[in-house]
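Colleague: The following comprises the amino acid sequence and a computationally predicted model.
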Amino acid sequence: MSAMTMLREATGAAHEAVDAAFGAHDLASAEAYRRFLLAHGRALPAAERVMATLPFARTLPVRAPLLAADLADLGVASPAPLPFTPGDDDATLWGVLYVVEGSRLGGAMLARQVPPAMPGRYLGAVHTSGQWRSIRAALDEAAAGEDAHWTARMIAGALATFALYAEAAEVD
């Protein structure tokens, strides 16, 4: 079973809960969109900072500056990121990367709901052609031959990241 499949199966409920929390925002409303971006501002910078210690993650473009620019365009400062210390071993970091980069896919779909007059750099920062496929391949390569303990830490990293986003959604 691929690492991606393991992660999808093990984190499905957490993923659905986060999607439901953020899906409740009407992104066509300036106020709801502002709250949505503020919630992401409490989670994404912390997750990207942790993830950046993984060498592969440093090959991917970060979105925190785009998020901050969108918030500034809406007249609000970026919030302080929530504390996030899931662990610093490679397995955990791959789990964090799975959630952060997977959120780009969802962001592309959500971007369609944002009116053109509102800033959309953050949600519009989609993967380049073939990039998601490369991420999946790198994740599977990192997990190849690893034991159940490594896999459990990878899943724990993903679950911790989903919990971070869930907490960020509740702060508002």
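Modeller: Perfect, I can see it now.
Colleague: C-alpha from now on. contacts and neighbour counts both.
Modeller: Fine.
Colleague: Nearest residue to the middle of the chain?
Modeller: With distances taken as C-alpha atoms, centre = their mean, the residue of the chain nearest its centroid is residue 100 (2.5 Å).
Colleague: buried stuff in the longest helix out of those in the chain?
Modeller: Longest helix of the chain, by residue count under DSSP state H: helix 148-171. For helix 148-171, burial by neighbour count (16 or more other C-alpha atoms under 10 Å) applies to 150-169.
Colleague: next one: stretch 112-132
Modeller: Buried-residue list, stretch 112-132, by 16+ other C-alpha under 10 Å: 114, 118, 119, 120, 121, 122, 123, 124, 125, 126, 127, 132.
Colleague: Contacts only, for the fifth one.
Modeller: Remark: with contacts taken as C-alpha atoms under 8 Å, 6 or more residues apart in numbering, residue 121 is in contact with 66, 67, 69, 70.
Colleague: quick one: secondary structure of the residue lying farthest from the centre of the chain?
Modeller: The centre of the chain is farthest from one residue, residue 145, which by C-alpha atoms, centre = their mean lies 26.1 Å away. The three-state label given to residue 145 by DSSP: H, G, I helix; E, B strand; the rest coil is coil.
Colleague: Please work out how many residues are found near residue 14.
Modeller: A count of nearby residues for residue 14, using other C-alpha atoms under 10 Å, gives 19.
Colleague: Next: residue 85.
Modeller: Applying other C-alpha under 10 Å, I find that residue 85 has 13 neighbouring residues.
Colleague: Take this one as well and set it beside the first:
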Amino acid sequence: MEMARQANERKSPGLEELRHVSRAAHDAVDQAFSRFDLSKRKSYGAFLTAHASALLAAEAYLSRYAENLPPWRPRGDLLVADLHEMGLPVPPLCPIVLADDPSAALGALYVLEGSRLGGRLLAGRVGEGVPRSYLSAVHLKGEWPDFLGYLGSVLEANSVERRQAVMDGVVRTFEMFRVAAGSQLED
């Protein structure tokens, strides 16, 4: 999977630039979520709560731009069902820090679709007896490469301003997730 991603990026300087620009934000999110122990029920619940705060806000934002985006499958309902199954409430949504711009929405979608890749890995770390529908909602065959192909073509074919808006959408969406993780302080 990593080799396919790297091959797509070699074909697209825009995707390579996007990964470079967003690397620090991506690393900050990984660091913020690394403190959650998914094998422990309470910590996993805090992890899901943090994700819900950011993901549900991002999906609501993306729904306003559906006609400007490639097809995508929201996962918010799965996340809410997992929270309810664990007896946890749906948290307040993160404030939206994304520009009112379809290019920024494409950047946000990149983060959400990319998180499916991480979900596949994280689902195996989840303890027994807790729901994992959200983390198990992986890409269907071809979805990720198709999305990367679409995103790469957008980055290559558009103005500097539009490319910058996509990249800002990526960085700001990562920031929403990082803030959401920090909001779930454990005892």
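Modeller: Good, I have the coordinates. For clarity, every value in this text was computed on a predicted model and none was experimentally measured.
Colleague: follow-up on the earlier one: which of the contacts of residue 121 of the first structure lies closest to residue 13 of the first structure?
Modeller: Nearest to residue 13 of the first structure among the contacts of residue 121 of the first structure: residue 67, at 26.2 Å, using C-alpha to C-alpha.
Colleague: Map the closest one onto the second structure.
Modeller: Counting by TM-score structural alignment, residue 67 of the first structure lines up with residue 79 in the second structure.
Colleague: Report the separation between its match and residue 135 of the second structure.
Modeller: 8 Å (C-alpha to C-alpha, to the nearest Å).
Colleague: repeat for residue 67 of the second structure
Modeller: 26 Å.
Colleague: ranges for the helices of the second structure?
Modeller: 2-11, 13-33, 41-63, 76-85, 102-123, 133-136, 143-157, 160-182.
Colleague: so which of the ones you listed comes closest to residue 94 of the second structure?
Modeller: The nearest among the helices of the second structure, by C-alpha to C-alpha, is helix 41-63 at 5.3 Å.
Colleague: returning to what we had before: the residue farthest from the centre of the first structure pairs with which position in the second structure?
Modeller: Matched by TM-score structural alignment, residue 145 of the first structure corresponds to residue 157 in the second structure.
Colleague: Quick check: that match vs residue 12 of the second structure, distance?
Modeller: Counting by C-alpha to C-alpha, the gap from residue 157 of the second structure to residue 12 of the second structure is 11 Å.
Colleague: Could you do residue 139 of the second structure as well?
Modeller: Per C-alpha to C-alpha, residue 139 of the second structure is found 21 Å from residue 12 of the second structure.
Colleague: re earlier: joint contacts of residue 157 and residue 12 of the second structure?
Modeller: Joint contacts of residue 157 of the second structure and residue 12 (C-alpha under 8 Å, 6+ apart) do not exist.
Colleague: Quick one: map residue 7 of the first structure onto the second structure.
Modeller: If you follow residue 7 of the first structure across to the second structure using TM-score structural alignment, you land on residue 18.
Colleague: and what of residue 81 of the first structure?
Modeller: Using TM-score structural alignment, the partner of residue 81 of the first structure in the second structure is residue 93.
Colleague: Tell me who's in contact with its match.
Modeller: Going by C-alpha under 8 Å, 6+ apart, residue 93 of the second structure touches 52, 53, 54, 56, 57.
Colleague: Mind filtering those residues down to those shared with the first structure?
Modeller: Checking the contacts of residue 93 of the second structure against the first structure (both residues aligned by TM-score structural alignment, their matches' C-alpha atoms under 8 Å), the contacts still present are 52, 53, 54, 56, 57.
Colleague: so what's the one in the second structure that sits across from residue 37 of the first structure in the alignment up against?
Modeller: Using TM-score structural alignment, the partner of residue 37 of the first structure in the second structure is residue 48. Residues near residue 48 of the second structure by C-alpha under 8 Å, 6+ apart: 79, 82, 83.
Colleague: how much space is there between the first one and residue 47 of the second structure?
Modeller: Read that as residue 79 of the second structure. Relative to residue 47 of the second structure, residue 79 of the second structure is positioned 11 Å away (C-alpha to C-alpha).
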